[in-house]
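In: Dropping the sequence and predicted coords here.
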Amino acid sequence: MTTGPGVRLECAGPVATVTLCRPDVLNAQTPAMWQALRDFSRSLPGDVRVVVVRGEGRTFSAGLDLSVATATGPGSFAELARLPESECADRIAEFQAAFTWLHRPDIVSVAAVQGHAIGAGFQLALACDLRVLTEDARLSMAEVTLGLVPDLAGTGRLVDLVGYSRALEICATGRRIDAAEADRIGLATLVVPPTDLTGATDDLVAALLAGNRDAVIEIKALLAGAARRTPAEQQRAEREAQVRRLRDLTGLGE
């Protein structure tokens, strides 16, 4: 087990579990937590195939710890705003890296979401490939209520899932989305009763692990890039991936 401020990483064979562990403040996130998440990505064992992200207690994550917004010292918004523009942007890029490693082509990431996933919490769930939501889950891109924009790599993922128009409405209003709507518009992979969250997530992980690892990696790459390819380019990508699989399975890919 590896621990950081407010977050821990546990690995069991091909499954790594990242847990936000500040339940007393509803797993509100801080820059120190994002640093720990980046560090986890660098120390992930090579045999890990699935990463589960969860929140301890009754809520996945209530978003940014608002003390960061109101403080004036190191790591605060005030300190960030005083930096030269390029340095400020570089610092935000470091924050984004705490989320974008969950897009890695060699893993499938699963968010197990209960209670609220607000702002940074919503973006962390969006960073994952799949989302298991409890029936009482509520999602919100609430940055607009602080006069901010979503900047933790969540906007592109949201547009990919629900389209531009709906993504604009979600981000510009900051409204709450319940689990039923999340399921209807494509934000949820599964919606389950709160008591079934762990079991449903475990079942999904087991199903992912049942497939050939290299085939799953190729499938993820095909699907992740499909929206940016023409039909002809996508068909070519399918052909090339299948050639690699055939050669590998017949021992000719060495």
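Out: Great, that's in hand.
In: can we go C-alpha only for contacts and neighbour counts from here?
Out: Fine.
In: chain center to the helix ranked longest in the chain: distance?
Out: In the chain, with assignment by DSSP state H, the single longest helix is helix 231-249. Between the centre of helix 231-249 and the centre of its chain there are 27 Å (C-alpha atoms, centre = their mean, to the nearest Å).
In: do stretch 204-224 as well
Out: 17 Å.
In: Show me what counts as buried in that stretch.
Out: Of all the residues in stretch 204-224, those buried under the rule 16 or more other C-alpha atoms under 10 Å are 204, 205, 209, 216, 217, 218, 220, 221, 222.
In: Contact partners for residue 162?
Out: Listed by C-alpha atoms under 8 Å, 6 or more residues apart in numbering, the contact set of residue 162 reads 185, 186, 187.
In: Correct me if wrong: the second one contacts residue 160.
Out: Yep, that's residue 186 we're talking about. No. If you go by C-alpha atoms under 8 Å, residue 186 and residue 160 don't touch, sitting 9.8 Å apart.
In: sorry, back to before: from the buried residues of stretch 204-224, which ones fall inside helices?
Out: Those of the buried residues of stretch 204-224 lying in helices (DSSP H): 204, 205, 209, 216, 217, 218, 220, 221, 222.
In: take a look at this one as well, against the first:
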Amino acid sequence: MTSSDLENNGWVRTSRDGAVLTVTLDRADQLNAQTPATWTALAAVGASLDEDVRVVVLRGEGRSFSAGLDRSMFSADPSTDGGLGELGRLPAEESQERIRAYQAGFRWLRSPGIVSVAAVQGHAIGAGAQLALACDLRVLADDAQLRLPEATLGLVPDLTGTSTLMELVGYSRAMEICLTGRAVKAAEAQALGLANVVVPVAELEATVADLVAALTAVPVAASRATAALVRSAVRNDPAAQDAAERAAQVLRLQELVGGR
């Protein structure tokens, strides 16, 4: 893929190995800074998933996962396509609909049928942190740090980050991280539950590969049903979750014994 092809595709490239789809932010010279084209490209990847994809690995090329918004996005010039100045001058409903489309580039990472894994090295700031948080699992290199600085810039995290952070670390810690905009380094991220594992930078790729192998070794139907239960447990009350477990298990048992 040429440089111009990558730019036209939001600096997002994909590769496929059987049931594993790897999505790479490929703008290393800009620390994988994101633009609206990035989010459109990510949403398109999500929309194109087929039933055979079981695991999605999300990674950044080079030394950083993603340093967040491209600098051009901060322009007050309303003519800057997708910039904050343009969004601030649009009618509220139109601006919200545009952000809704941007959020679609993040939400698909928890689509039914897949498990998503973020491989995070270096900086994951703002939109970069929210992209890592959008995944089901995170493997961090020991040089990684996550930051949500939006509030310190007079903004808010609006790319699905508040809900995913809250699920992972709870109310008071999410509040503190969002309002201070401070860096959460790899060791703390693991202690808080933001990272499933932290490894030396040189071991990041191999560790992700081992995790992917373990995820794809589980029978596909059981894997997908279990992932669905874990996701529903976040919001279901105990009675609803118990019912969901019963229904899912009966389907598994029927398939195992050759029932309906």
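Out: Yep, it's here. Note that the structure is a prediction, hence the values are computed from the model and not measured.
In: Got a TM-score for the two of them?
Out: The TM-score (TM-score structural alignment, normalised by the length of the first structure) is 0.96; 253 aligned residues with a C-alpha RMSD of 1.3 Å.
In: And residue 150 of the first structure, what's its match in the second structure?
Out: For residue 150 of the first structure, the aligned residue in the second structure is residue 157 (criterion: TM-score structural alignment).
In: cool, residue 78 of the first structure as well?
Out: In the second structure, residue 78 of the first structure lands on residue 85 (TM-score structural alignment).
In: on that earlier part again, for residue 37 of the first structure, state which of the ones in helices among the buried residues of stretch 204-224 of the first structure is nearest.
Out: residue 205 (20.7 Å; C-alpha to C-alpha).
In: what's the nearest residue to the counterpart of that closest one in the second structure if we skip its chain neighbours?
Out: Using TM-score structural alignment, the equivalent of residue 205 of the first structure in the second structure is residue 212. Counting by C-alpha to C-alpha, 6 or more residues apart in numbering, residue 212 of the second structure lies nearest to residue 55, which is 7.0 Å off, once chain neighbours are set aside.
In: Let me see the ranges of the helices in the stretch 1-150 of the second structure.
Out: For the stretch 1-150 of the second structure, helices defined by DSSP state H, counting those that start in this stretch occupy the ranges 3-8, 36-47, 84-89, 92-107, 127-134.
In: what does residue 101 of the first structure align to in the second structure?
Out: Per TM-score structural alignment, residue 101 of the first structure is aligned with residue 108.
In: no, scratch that, I was asking about residue 194 of the first structure
Out: Checking TM-score structural alignment: residue 194 of the first structure goes with residue 201.
In: what's the neighbour count on its match?
Out: 16 (other C-alpha atoms under 10 Å).
In: In space, what's closest to it - neighbours in sequence excluded?
Out: The spatially closest residue to residue 201 of the second structure, leaving aside those adjacent along the chain, is residue 141, at 4.8 Å (C-alpha to C-alpha, 6+ apart).
In: for the aligned partner of the one you found in the first structure, what are its contacts?
Out: Using TM-score structural alignment, the partner of residue 141 of the second structure in the first structure is residue 134. Contact partners of residue 134 of the first structure, counting by C-alpha under 8 Å, 6+ apart, are 113, 114, 115, 179, 191, 192, 193, 194, 196, 197.
In: Give me the subset of these lying in strands.
Out: 113, 191, 192 (DSSP state E).
In: So the last one is in contact with residue 135, correct?
Out: So the one you mean is residue 192 of the first structure. Yes. With contact defined as C-alpha under 8 Å, residue 192 of the first structure reaches residue 135; the gap is 5.7 Å.
In: quick one on the thing from earlier: most widely separated two among the contacts of residue 134 of the first structure?
Out: 179 and 196 (14.4 Å).
In: Between the two, tell me which one has more neighbours.
Out: Set side by side, residue 179 of the first structure and residue 196 show more neighbours around residue 179, with 25 against 14, by other C-alpha under 10 Å.
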